[in-house]
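> this is a predicted model, with the sequence first.
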Amino acid sequence: MKKIITATALSLALISSFSWADAGKTDAMQTATNSVTAQQLKDVALIAEQGFNAMHNIQYARLAIFGGKTDLAMKLTDQAAKLLADDSIEWKDFVKQAKDPALTKNDSYVVIDATISLAENYVVTPEKQSAIDKANEKLRKGDKKGALEELRLADIAVNETEYLMPLNITRQAVAKAQQLLKDGKYYEANLALLSTEEAIVVNSETLIDAN
């Protein structure tokens, strides 16, 4: 199992991306997120927050269906549709190709979340912790390239995983789910919503390759 970067190397997340999933886990982190501007977050990571929130609404709508709360399921699905239809943001800013071009040639795949992890075989040693400390110090000074170099010299592999949502497919599936919910076809609506989750493409890249 990959080991997600912990507090000793938390600032390494600034190398490439910010995880919206992690941001929603605690009130303290959410408060910190709310204290910065949308532009600042955009400068840190090209992640479509609206896409992420829409997917969460979809997941909760499915739970609501099976909890017998169909009115809530309809409301959550409507909210997801509204987020996905909102063209006030530049969706193209978040588009990225998956490693397999065949997966993304017929749709616009937008990044809705991202995480950074250390290699699966990562083992904490005094030498490696020292390298992480040096990398953190360089990041504090704004030297991102220097931080990456410190990790590379210490033979610490760093991987980034992005979650890509097909925008058009997701919009169509949510619209279908809306109609099915109106028709009282709740199980079928659940399947339509489930298809949006199954369409997510997980794209992993190595930022630093261990020697």
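Happy to help now that I have it.
> every contact and neighbour count from this point should use C-alpha atoms.
Fine.
> can you name the next helix or strand after the strand or helix carrying Glu127?
Under the criterion of DSSP states H and E, Glu127 resides in helix 126-140. Going down the chain from helix 126-140, the next helix or strand is helix 144-153, by DSSP H and E.
> tell me what that following helix is packed against?
Applying 3 or more C-alpha pairs under 8 Å, 6 or more residues apart in numbering; DSSP states H and E, one finds that helix 144-153 contacts helix 126-140, strand 201-208.
> adding mean neighbour count and distance to Ser108 as columns, could you present the ones you listed in CSV?
Shown next, in CSV, are these (neighbours: other C-alpha atoms under 10 Å; distance: least, C-alpha to C-alpha, whole Å):
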stretch, mean neighbour count, distance to Ser108
helix 126-140, 17, 33
strand 201-208, 16, 12
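> these: which one's closest to Glu162?
For Glu162, the closest of the helices and strands packed on helix 144-153 is strand 201-208, at 5.1 Å, according to C-alpha to C-alpha.
> tell me where this protein has strands.
Assigned by DSSP state E, the strands in the chain fall at 3-4, 109-118, 158-166, 201-208.
> tell me which of those strands sits most buried.
strand 109-118 (a mean of 24; mean count of other C-alpha atoms under 10 Å).
> just how off-centre is that strand within its chain?
Remark: strand 109-118 is offset 4 Å from the chain centroid, using C-alpha atoms, centre = their mean, to the nearest Å.
> one more structure, for comparison:
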Amino acid sequence: MKRVFKVATLSLAILSSYAWSADNAAKTLALSAKQEEQLFQISRQGFDAMDSVQRARLALFSGHPNEAKLLVDSAADLLSADQDEWKAFLKADKKTPHGDNDYIVIDAAIAVAEDYVATPEKQKAISKANEKFGKGDHKGAVEELRLAGVGVSETQFLMPLKHTLQSVQSARKLLKDGKYYEANLALKGAEDGIVTETETITEIPDQPLSAKK
């Protein structure tokens, strides 16, 4: 069974664009504390915008169109922010369905490989990794797991900025016109635009045949 670490997803999103990508090693080294904070805020804005989209759909389903309007307005405001500073943190190295869109990481999760076998040593490594994740030491946490022979994968949630904003703006107009069913479909389109991608961060080392059962 795959086990997910108890760590803050948004803090992982900060790391996702850089620290586990060999192609971006130079950027990782150059990322300043200010840039890390910028990246966190960008991921948080995207996360909050999608959360508002999902809650707006629930409000429509529950018969609260006025609440849905407020939530859609909030999502539109978050996505309409000046995105010039976002350009340095876009995901351009992934295969994505909306080719004319810029993608940002809005969420991420770390999980232990499915064939993980618990041992006291590995449990200790996971505890240390959780402590380091909590302190923001993502690289150190992954290294703890690698040294203990724990295979780890990362799932990223990527949001297409242009597509999502267009869907939200369309939903806003439809709500204004009282077209609630159509607005719900537009919001669903925003949700459906999210791309999930899973990558292996650390491989489980091959075991000698004598150790396999």
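All right, it came through fine. Treat the numbers as computed from the prediction; the structure is a model and nothing was measured.
> export the strands of structure 1 to JSON lines and tack on distance to Asp133 of structure 1?
As requested, these are exported to JSON lines (distance: least, C-alpha to C-alpha, whole Å):
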{"stretch": "strand 3-4", "distance to Asp133 of structure 1": "17"}
{"stretch": "strand 109-118", "distance to Asp133 of structure 1": "15"}
{"stretch": "strand 158-166", "distance to Asp133 of structure 1": "15"}
{"stretch": "strand 201-208", "distance to Asp133 of structure 1": "17"}
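> so for Ala189 of structure 1, which of those strands sits nearest?
strand 158-166 (18.7 Å).
> the closest one against structure 2, how far on average?
Compared with structure 2 after fitting, strand 158-166 of structure 1 has a mean deviation of 0.9 Å; criterion: mean C-alpha distance after the TM-score superposition for structure 1.
> now find how far off-centre that strand is within its chain.
Offset of strand 158-166 of structure 1 from its chain centre (C-alpha atoms, centre = their mean): 7 Å.
> what does stretch 160-175 of structure 2 give?
Distance of stretch 160-175 of structure 2 from the chain centroid (C-alpha atoms, centre = their mean) equals 20 Å.
> show me the contacts for the equivalent of Leu194 of structure 1 over in structure 2.
Mapped onto structure 2 by TM-score structural alignment, Leu194 of structure 1 lines up with Lys188. Counting by C-alpha atoms under 8 Å, 6 or more residues apart in numbering, Lys188 of structure 2 makes contact with Arg57.
> distance of Lys188 of structure 2 relative to Gln45 of structure 2?
19 Å (C-alpha to C-alpha, to the nearest Å).
> likewise His64 of structure 2?
In this view, His64 of structure 2 and Gln45 of structure 2 are 24 Å apart by C-alpha to C-alpha.
> who has more neighbours, those two?
Gln45 (18 against 13; other C-alpha atoms under 10 Å).
> quick one: map the more buried one onto structure 1.
For Gln45 of structure 2, the residue aligned by TM-score structural alignment is Gln50.
> apart from its neighbours in sequence, what residue is nearest its match?
Using C-alpha to C-alpha, 6 or more residues apart in numbering and skipping residues adjacent in sequence, the residue nearest Gln50 of structure 1 is Leu83, 5.8 Å away.
> which residue in structure 2 aligns with that neighbour?
Aligned counterpart of Leu83 of structure 1 in structure 2: Leu78 (TM-score structural alignment).
> that older thread, what about the helix holding Glu127 of structure 1, how far off from structure 2?
Averaged out, helix 126-140 of structure 1 is 4.7 Å away (mean C-alpha distance after the TM-score superposition for structure 1).
> and the longest helix for structure 1?
The longest helix of structure 1 (DSSP state H) is helix 49-66.
> for it, list every residue counted as buried.
Buried residues in helix 49-66 of structure 1, defined by neighbour count with 16 or more other C-alpha atoms under 10 Å: 49-59, 61-65.
> circling back: contact partners for the match of Gln45 of structure 2?
The contact partners of Gln50 of structure 1, taken as C-alpha under 8 Å, 6+ apart, are 83-84, 112.
> one step back: and the buried residues of helix 49-66 of structure 1, which two are the farthest apart?
Glu49 and Ile65 (24.4 Å).
> find the nearest non-adjacent residue to the residue nearest to the spatial centre of structure 1, please.
The structure's structure 1 has its C-alpha centroid closest to Asp113; by C-alpha atoms, centre = their mean the separation is 0.7 Å. Spatial nearest neighbour of Asp113 of structure 1, chain neighbours left out: Tyr163 (5.3 Å); criterion: C-alpha to C-alpha, 6+ apart.
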